[in-house]
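In: turn this into a structure:
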Amino acid sequence: MSQTQETTTPTVTLNNGVEIPQIGFGVFQVPPDETQRIVEDALEAGYRHIDTAAAYRNEAGVGAAIAASGIARDEIFITTKLRNGEQGNAHEAFQNSRKALGVDFVDLYLIHWPVPSQGLFVEAWKAMEKLYANSVVRAIGVSNFLGEHLDALLQDANVVPAVNQFEIHPTFQQKELAAKCRALGIAVEAYSPLGQGADLNAAAVKSLAAKYGATPAQIVLAWHVASGIIAIPKSSTTSRMRENADAAAITLTPEDLAAITQLESGARIGSDPAIASHSQL
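Out: Presented below is the predicted three-dimensional model:
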């Protein structure tokens, strides 16, 4: 692999002291046979935070890219997630993910969806607390958990989730949920941080891109960073990977940030966690 570029990505300190790079690289919907190449490109572009999941079926490609990179394991932050259909068997599911990744430990392990109809996410959390106690996971958290799911989890939890990863972008900000997470000491992480590209066409975003000589994606990611949100954009294009990774260098004014925040429309792109029940198997 060629020399990686220097990265200036800021970090967020989680509630247990672990630091996570604030801009990561997501591999949702990256085909398994392309994952190694794309993740190698992302590492070359300076990313040190890779977000995958068992349900994506590309953990092995992520692991192969990390092994091929020559970058020390402790310099790369790896997130993976528990499949919905394996919430009753979280320990074995984690071991399968760890083996697929080819690593001794995972930096962050998340419950992918609450799937309230199953009634298993508290049981899954208990198993994850044991993994955390055994130091095979540096931090544990959740994804797609709404306020009521957090409340139910915390009634029985010994460990407060370090992260809640859910859909956040300028036109769907979930401000109340984000505020609740922060009040509980749970870091907020955004998937679909660019609104799957749709938010990049907003007039306010385009105007700010012209003002700063930046791409629309860089403007939206700079808004996430300024808002204290961890973001995991994805791209298969090396030039865009580099542009996205450089977004943290852009400092938006309070007026700029307000212009983007005003784009809220309440329009969710992904599934509703209150009713989502796909097994992911």
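In: switch to C-alpha atoms for all contacts and neighbour counts from now on
Out: OK.
In: residue 164 is in what secondary structure piece?
Out: In the assignment (DSSP states H and E), residue 164 maps to strand 163-167.
In: what's the spacing between whichever helix or strand comes after that strand and its chain's center?
Out: Using DSSP H and E, the next helix or strand after strand 163-167 towards the C-terminus is helix 175-183. A distance of 16 Å separates the centroid of the chain from that of helix 175-183, by CA atoms, centre = their mean, to the nearest Å.
In: all helices of this protein, in order?
Out: Residue ranges of the helices in the chain, as given by DSSP state H, are 32-44, 59-69, 90-101, 121-133, 147-156, 175-183, 203-212, 216-226, 238-245, 254-261.
In: tell me who's in contact with the residue nearest to residue 154 when sequence neighbours are not counted.
Out: In space, and not counting its chain neighbours, residue 154 is closest to residue 160: 6.9 Å by CA to CA, 6 or more residues apart in numbering. Residue 160 makes contact with 141, 154, 184-186 under the criterion CA atoms under 8 Å, 6 or more residues apart in numbering.
In: ranking by neighbours, what's the top pick from those?
Out: Tallying neighbours with other CA atoms under 10 Å puts residue 141 at the head of these, with 24 neighbours.
In: here's the other one to compare against:
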Amino acid sequence: METVTLNNGLIMPVVGYGTYQIESDQTQAAVTAAIWAGYRLIDTAQYYGNEAGVGQALRQSGLPRTDFFVTSKTPLSGYAETKAGIDESLQASGLDYFDLMLIHWPIPNYLESYGALEDAVKEGKIKAIGLSNFNHQQVDKVLANARVKPVIDQVETHLLWQQAKLHEYLVANDLVHQAWSPLGQGAETIMDNPVLDELAAHYQKSPAQVALRFLLQEGVTVIPKALHPQYLAENIALFDFELTTAERATLRAQDQRQSLENWPSGMQIETQY
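Out: The predicted structure follows:
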């Protein structure tokens, strides 16, 4: 598995397992399957209600905690709520710490929430802080006020919304660009793309594998979700082929700056760049 070094020195896999919309009673089994398929980055959130299942799967894997990189997210606004929420997440998951905790979206008092995360870093409860669904002005505001620099911005990114301008901004500020919904949750508008089909046939890969490999070569880390064993295995088998410069240019041309998740306009990242 390839990795990326975050700006605080932490090592993170470039491909992780997303747990959005996995029911709490199914999470342990799903994450266990992901672990045995080779995933070591597991992405969860307070909002998902499945942190407990993630923790159970890690403990029962028999592997050391240090083998894993676990991300969670807080949607809570303000210092006190966020501080309490971190403790609740740790208790729910049964973990001693999270490798990364993100502010899930730009909540009203996100600077206060960020301060709670900074204190949690000092206390050893989390190792790094990140953002999710923040546009570049919001990231700028965090950078101007932060005592602990964020390491990542996780935003909707896929073939039809590549976030090229935001990506340039994040790279320039030494933040990792991470894609949630990198396959558009299997949207037909992405998976039926004829360019993906042609490249998939050429490389004897699936269209999803080509779409994920493209993002990786563009410098974007990914956290696809899958429950079917075939897709679970395919989504991590991305390192035995490489797209050419010309092929990547063709895929860049598929960008429609189109959100597939119907986020409010205020959360649409590139339109505010």
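In: TM-score of the superposition?
Out: TM-score for the superposed chains, counting by TM-score structural alignment, normalised by the length of structure 2: 0.93, backed by 265 aligned residues with a CA RMSD of 1.4 Å.
In: re the thing from before, which of the helices of structure 1 sits closest to residue 24 of structure 1?
Out: When the helices of structure 1 are compared by CA to CA, helix 238-245 sits nearest residue 24 of structure 1, at 8.0 Å.
In: show me the contacts for the aligned partner of residue 118 of structure 2 in structure 1.
Out: Using TM-score structural alignment to pair residues, one finds that residue 118 of structure 2 aligns to residue 129 in structure 1. Going by CA under 8 Å, 6+ apart, residue 129 of structure 1 touches 140, 158-159.
In: for the residue nearest to residue 243 of structure 2 when sequence neighbours are not counted, give its distance to residue 133 of structure 2.
Out: Excluding the flanking residues, the one nearest residue 243 of structure 2 by CA to CA, 6+ apart is residue 214, at 7.1 Å. Relative to residue 133 of structure 2, residue 214 of structure 2 is positioned 21 Å away (CA to CA, to the nearest Å).
In: what's the burial count for residue 88 of structure 1?
Out: 18.
In: mean offset of the strand holding residue 164 of structure 1 relative to structure 2 (after superposition)
Out: When structure 2 is superposed, strand 163-167 of structure 1 averages 0.4 Å from its matched positions, counting by mean CA distance after the TM-score superposition for structure 1.
In: compute the inter-axis angle for that strand and helix 175-183.
Out: Using axes from the mean of the first three to the mean of the last three CA atoms, to 10 degrees, the inter-axis angle of strand 163-167 of structure 1 relative to helix 175-183 is 170 degrees.
In: who wins for proximity to residue 19 of structure 1 among the helices of structure 1?
Out: Among the helices of structure 1, helix 216-226 sits nearest to residue 19 of structure 1 (CA to CA), with 14.7 Å.
In: so the closest one versus helix 203-212, what angle?
Out: Going by the same axes, to 10 degrees, helix 216-226 of structure 1 makes 100 degrees with helix 203-212.
In: what range in structure 2 matches helix 216-226 of structure 1?
Out: Here helix 216-226 of structure 1 aligns to structure 2 at residues 207-217, judged by TM-score structural alignment.
In: residues making contact with the matching stretch?
Out: Counting by CA under 8 Å, 6+ apart, 14, 158-159, 182-183, 191, 196-197, 199-200, 221-222, 234-235, 237-239, 242-243, 248, 251 sit against stretch 207-217 of structure 2.
In: how about stretch 36-52 of structure 1?
Out: So stretch 36-52 of structure 1 is contacted by 1-7, 20-21, 23-28, 58-59, 61-66, 68-69, 75-81, 232, 236, 238, 241-242, 245 (CA under 8 Å, 6+ apart).
In: end to end, how far does that stretch reach?
Out: End-to-end distance (CA to CA), stretch 36-52 of structure 1: 12 Å.
In: how close does the match of helix 216-226 of structure 1 sit to structure 1?
Out: Mean for stretch 207-217 of structure 2 is 0.8 Å (mean CA distance after the TM-score superposition for structure 1).
In: measure stretch 132-144 of structure 1 end to end?
Out: 20 Å.
In: so what's the gap between stretch 58-70 of structure 2 and the chain middle?
Out: 19 Å.
In: name the residues of that stretch that are buried.
Out: 58-59, 68-70 (16 or more other CA atoms under 10 Å).
In: right, and the pair among those with maximum separation?
Out: Pairwise distances across these (CA to CA) peak at 13.3 Å, for the pair 59 and 69.
In: one step back: out of the contacts of stretch 207-217 of structure 2, which are buried?
Out: Buried members of these, counted by 16+ other CA under 10 Å: 14, 158-159, 182-183, 191, 196-197, 199-200, 221-222, 235, 237-238, 248, 251.
In: mind checking how far stretch 149-167 of structure 2 is from the chain centre?
Out: The answer for stretch 149-167 of structure 2 is 10 Å, by CA atoms, centre = their mean.
In: so the strand holding residue 164 of structure 1 matches what in structure 2?
Out: Taking TM-score structural alignment, strand 163-167 of structure 1 hits residues 152-156 over in structure 2.
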